[in-house]
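Trainee: using only what follows, build the 3D model:
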Amino acid sequence: MALFRRNAAVAQPERRASRRYAVDCPARLKMLGGDRIGRLSDLSEAGARLDTPNPPVEGVSGLLEWADQEHFCKVVWVNDNSCGLIFERPIPMAVVEHASQTVEAPSGPVANFGNIPLGQKRSRRSEFLRSE
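Mentor: Below you'll find the model as predicted:
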């Protein structure tokens, strides 16, 4: 009954040299062929992931900028809307930790005022709860 035999799960070795941290901040990748604007979605001492609608081709080198940081890097993988970058030199862990703690708050109105109905009576339940 080899058909129902379970295969033992094979653990894949970790390929990354350093731990990744989730971040969310605006970034720019400057290259000779033009800049790509996007957002960093993860960061480590060795590299980063840049989410951008038009990622560059694999193998291109550039300067990654975010906040007050600038680091030379190379594109090592690309998919439809993001790319993986490896830094020329590892960046300090303090820079990674600072970026992972900084979360940009979205700006704009909390609610779309066009969706708020005006002139409607409150339900009887809310009136009942207020009278108690």
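Trainee: contacts, neighbours, all on C-alpha from now
Mentor: Will do.
Trainee: quick one, what contacts the closest residue in space to residue 51 that isn't next to it in sequence?
Mentor: Nearest residue to residue 51 in three dimensions, chain neighbours excluded: residue 82, at 4.1 Å (CA to CA, 6 or more residues apart in numbering). In this structure, residue 82 makes contact with 49-55, judged by CA atoms under 8 Å, 6 or more residues apart in numbering.
Trainee: and this one, so I can compare the two:
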Amino acid sequence: MLEGSQSDARGRMSTRMAGAITIGRRRSTVAVRNISTGGAMIELPSPPDEGTRIRFETETTGKRDARVVWVIGNRCGLVFERPVEKSLPREAATA
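Mentor: Here you go, the predicted model:
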């Protein structure tokens, strides 16, 4: 389970870490706004469409296959195909 100082009732932790997504051969840098064992909310200039399968990556989670489950403006929600099983360092919450 992810651990951190800003976890909410759903287990999501607010963060400001950098990440990346890859769709096909195209890699984009993203801002990770919150993260949990099951998914993340990311922000980027041109989010992928709902239903798009992507490869999500941060230093903490490593590479994770995910699917876009919602898009609002420049943010989108991801659900991981496999839950994250490692702890998130406390410094990620305030980075």
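Trainee: could you check which residue of the second structure pairs with the residue nearest to residue 51 of the first structure?
Mentor: Matched to the second structure by TM-score structural alignment, residue 82 of the first structure sits across from residue 75.
Trainee: measure its match to residue 40 of the second structure for me?
Mentor: In this structure, residue 75 of the second structure and residue 40 of the second structure are 10 Å apart, going by CA to CA, to the nearest Å.
Trainee: mind listing the strands for the first structure?
Mentor: Counting by DSSP state E, one finds strands in the first structure at the ranges 21-30, 36-43, 47-51, 61-66, 69-78, 82-87.
Trainee: highest average neighbour count across the ones you listed?
Mentor: Ranked by mean neighbour count, the strands of the first structure are led by strand 47-51 with a mean of 25 (mean count of other CA atoms under 10 Å).
Trainee: show me what that strand is in contact with.
Mentor: Around strand 47-51 of the first structure, the neighbours that count as contacts under CA under 8 Å, 6+ apart are 27, 38-43, 73, 81-87, 90.
Trainee: which residue is most remote from the mean position of the second structure?
Mentor: The outermost residue of the second structure, judged against the average C-alpha position, is residue 25 (19.0 Å), by CA atoms, centre = their mean.
Trainee: sorry, back to before: lining up the contacts of residue 82 of the first structure with the second structure, which overlap?
Mentor: Among these, the ones whose aligned partners also touch in the second structure (both residues aligned by TM-score structural alignment, their matches' CA atoms under 8 Å) are 49-52, 55.
Trainee: having no further points to raise, I will conclude here.
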